[in-house]
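Peer 1: Pasting the sequence and the predicted coordinates here, then a few questions.
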Amino acid sequence: MNRFALSVSRGIARVTEAPLAPYQSAVVRIGFAGIWLLFLLREFPHRREMYGPDGPWSWDLAQRLIADNHAFTILMWSESGVWFEAVYALAVLSSALLLVGWRTRTMSVLFMVGVLSLQNRSVFMGDGGDNVIHLMAIYLVFTRCGRVWSLDERRARRERAARARGERPGPDRVGPALWGTLGLALVLATGMGRLDGGWTAVFWGLWAVQGLWWYVGRRAPAAEPRILLDVIANLVHSAALLVMMAEACLIYSTAGWYKIQGSRWQDGTAVYYPLHLDYFSPWPALSDLLSSHGTMVLLVTYGTVAAQVAFPFTLLNRRAKNVLLAFMMTEHAVIAVVLGLPFFSLAMIAADSVFLPTSFLRRLGGWAARGRARLLTPRGARPAPPRPRGPQPPPEDATEHTHVSSTA
């Protein structure tokens, strides 16, 4: 009984003392922000036809649909072309700033607003990848995804270094200015009746929590109110990560079980048919090469079904999970090239990243840091490696892990 109580207390302490999986949440943030940013930039010349006033899904049709499903989109606040361009620019800017982790809490909310506004304006323009981005944009709001690999983390690290030297960091003027500007925007939107009851409570609640967080952190950074806010934020963060994991498992399990019921998946020929559709054949020669081998088609068909059905169960074993995760990410990369579905595949890879092991992500961060240092360091300033003379002993394991501070 004492061991059980000790295990429970350790589990509670682990969840409440610090946010779980900071590297995984950072990868998810970078992945989805980067995917949405690339999509918006690629479709920039066609933005008005896809989501704007020139699209086949007219303003009247969008109004009638939103009146029925009550979907959130600020694009329906005005039919003006200037308003559409402003919302599209907001979506691009918030994606870029969330990607680099600048004011992550605020940018995650604006990122969600941009995603929901564009996708709900023209609901028939999306595919499975857009649905994943749609959901993850909402979940990211409740995560502490800027704890590592972000400009917020770098700013917090500099402030801690200044305090360690006995210096007092300068006041944060950008945060309160941004908070006040968004508060004014909420006042205008609420006063004009643009927000319904549910979304009014959500946005005002997030705005009030952000103000309380800044005030408590400014006045009493080490007192009990700040500790309580940290505990609540960590619990919400862990719950959001759990929902992300459950969402990924649900996507794979439902897709796998639905495939099992199809006759083409049962006889092992399902992969053959999309390879011969013009819409999914950006490289006809490659598609013909893959479909010409019946054994390969059979293995890929059955392997896809088996991997999707088995994925939720492999979470019980770390090694099996890592192996199957690598297989599924590779499969999505192949789908991106062979079937011409890059954004769908990237969205699924970003969703899968929540399951990546921390040791691998730290090693990946170390490689990225060393690569960036080599690119930014002038060639003449790099120290030349010593030339070995005579027989040398085998080098020791010098693998370096760049540990980024996970405190903010």
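Peer 2: Sure thing, it's come through. Note that the coordinates shown come from a computational prediction; the quantities given were computed from them, not determined experimentally. Numbering: from 1, shown residues only.

Peer 1: switch to C-alpha atoms for all contacts and neighbour counts from now on
Peer 2: Fine.

Peer 1: What separation is there between residue 202 and residue 134?
Peer 2: Using CA to CA, to the nearest Å, we find residue 202 at a distance of 17 Å from residue 134.

Peer 1: cool, and residue 335?
Peer 2: From residue 335 over to residue 134 (counting by CA to CA), the distance is 21 Å.

Peer 1: number of nearby residues for residue 98?
Peer 2: Residue 98 has 28 neighbours, counted by other CA atoms under 10 Å.

Peer 1: typed the wrong thing, it's residue 357
Peer 2: Residue 357, neighbours per other CA under 10 Å, totals 15.

Peer 1: Also residue 18?
Peer 2: Using other CA under 10 Å, the number of residues around residue 18 comes to 18.

Peer 1: Now for it: which residues touch it?
Peer 2: Listed by CA atoms under 8 Å, 6 or more residues apart in numbering, the contact partners of residue 18 are 231, 234.

Peer 1: how near is it to residue 27?
Peer 2: Plainly put, residue 18 is 18 Å away from residue 27 if you go by CA to CA.

Peer 1: same question, residue 336
Peer 2: Going from residue 336 to residue 27 by CA to CA gives 20 Å.

Peer 1: Second structure for comparison follows:
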Amino acid sequence: MNGFSLPLSRGIARVTGAALGPYQSAVVRIGFAGTWLLFLLREFPHRQELYGPAGPWGWNLAKELTADNHAFTVLLWSDGQLWFECFYALAILASAALLLGWRTRTASVLFMVGVLSLQNRSVFVGDGGDNVLHLMSLYLVFTRCGQVWSLDARRAAHAEAARARGERDSADRMGPSLWAVSGLALVLATFTGRFDNGWLIPALLWTTWAVLGLWWAVGRWVKSREPRILLDVIANVLHNGALFVIMAEACLIYATAGWYKIQGSRWQDGTAVYYPLHLDYFSPWPGLADLMSSSGTIMMVAAYGTVMVQVAFPFTLFNRRVKNVLLVVMMLEHAVIAVVLGLPFFSLAMITADAVFLPTSFLRRLGALVAGARGRIARRGDRTVPAPRSPEDEPGHRPEGKPDRPEESAEGRVGFTA
């Protein structure tokens, strides 16, 4: 009994004592926020056709569909053009804030609202990566994904350094302001009947809002450590559970895709990859597609290799070396898909989902390389070329017809007074 209880107690202490995978969760945050931000910016000229009130999938059609499937979207609260433009801009800003890790908890909620609202407004827009992004935007709300590589982490480090120097913490005005504005928006949406299409997302929004308020109040006014420790434990459990679900979701995606491919006759005979290469929609580079499809061996290796990698990946998690090799193979495969088939955002979403399995040591080295490159760029920008000196600036020079002048001070030349 003692031999079993000891590992169990260690596991419970690990799950509750810290938010595991800080670098992996940061990569997931940056990857999905960056993917959605790039998509919104690329489709900005076409936003009306994709999600606008006068687009091909009309406002009334979308209203009927969401009334049937109870999907959440704030774009159907109004059919006005101004409402759509403001929300599209808010989705861009929320994605940028989550990418940078600015007020990560609030930004993750706004990011989720942006993703769900736009995707549920026009459900026929997407390339497969939108489904992954749809799910991951929900999971990110429960993670503590701003522990590293974020503006929140930088602000926390500065505050800790100030406390170490004996300085008082400056009052945080931005956090309570965001909390108050979001609470006002929730009250207006609730009492005007905007949340009558489903209860799950509104309940999540209200719960998150209440927890954030409780977190701030406990940290601000409660002197005892026990309530803060309890909140930390709950946050760690939610984070670790959400990170586990993200990993399980990635495994499930590959496992189901691989097993369904095995049942397809085109994958069995090794010709499945040939056909999408000759569809106009998936052929941004026809010459490259023709070159690849000209070899039957390449097509067969691509088809069989894809199936084997997808089916085998969940089982390789028990062997670190094999898992890392397959991670590289899958990321390279998605990079090829992005170029050859013209699916960059699908590939970015899948590469981000794969990145949750990257080793912590590799991510730390990658972060150190990025920080070093950023430091070198900053130092180069700080270097200034001295301006050429005129004869008047040379030491000992005396202009003709003028007496000697006193020495120059740091603030400039000192002249004579009358």
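Peer 2: Yep, it's here. Since we're looking at a predicted model, the values are computed, not measured.

Peer 1: Can you pull the TM-score for these?
Peer 2: In this superposition the chains share a TM-score of 0.92, using TM-score structural alignment, normalised by the length of the first structure; 382 aligned residues with a CA RMSD of 1.3 Å.

Peer 1: if we can go back for a sec, and residue 202 and residue 134 of the first structure? which has more neighbours close in?
Peer 2: Comparing residue 202 of the first structure with residue 134 by other CA under 10 Å, the one with more neighbours is residue 134, at 18 against 11.

Peer 1: And that one? What does it align with in the second structure?
Peer 2: Aligned by TM-score structural alignment, residue 134 of the first structure pairs with residue 134 of the second structure.

Peer 1: and its match, what helix or strand is that in?
Peer 2: Assigned by DSSP states H and E, residue 134 of the second structure falls within helix 129-140.

Peer 1: again, but for residue 113 of the second structure
Peer 2: Judged by DSSP H and E, residue 113 of the second structure forms part of helix 104-121.

Peer 1: Can you get me a residue count around the aligned residue in the first structure for residue 370 of the second structure?
Peer 2: Using TM-score structural alignment as the criterion, residue 370 of the second structure maps onto residue 368 of the first structure. Per other CA under 10 Å, the neighbour tally for residue 368 of the first structure reads 13.

Peer 1: ditto for residue 65 of the second structure
Peer 2: Counted with other CA under 10 Å, residue 65 of the second structure comes out at 15.

Peer 1: can you tell me which helix in the second structure is longest?
Peer 2: Looking across the second structure with DSSP state H, the single longest helix is helix 225-262.

Peer 1: how far is that helix from where the chain is centred?
Peer 2: Counting by CA atoms, centre = their mean, to the nearest Å, helix 225-262 of the second structure is centred 16 Å from the centre of its parent chain.

Peer 1: in the stretch 201-350 of the second structure, which spans are helices?
Peer 2: 225-262, 265-268, 286-293, 296-316, 320-340, 344-355 (DSSP state H, counting those that start in this stretch).

Peer 1: Tell me the helices and strands packed up against the longest one.
Peer 2: For helix 225-262 of the second structure, the elements it packs on are helix 2-17, helix 129-140, helix 200-221, helix 296-316, helix 344-355, judged by 3 or more CA pairs under 8 Å, 6 or more residues apart in numbering; DSSP states H and E.

Peer 1: follow-up on the earlier one: mean per-residue distance, the longest helix of the second structure to the first structure?
Peer 2: Helix 225-262 of the second structure, aligned to the first structure and superposed, deviates on average by 0.6 Å (mean CA distance after the TM-score superposition for the first structure).

Peer 1: Also stretch 303-316 of the second structure?
Peer 2: In the superposition against the first structure, stretch 303-316 of the second structure averages 0.5 Å from its aligned positions (mean CA distance after the TM-score superposition for the first structure).

Peer 1: Return the list of helices and strands in contact with the helix or strand encompassing residue 187 of the first structure.
Peer 2: Here residue 187 of the first structure, judged by DSSP H and E, is contained in helix 174-191. On a contact count with 3+ CA pairs under 8 Å, 6+ apart, helix 174-191 of the first structure meets helix 197-219.
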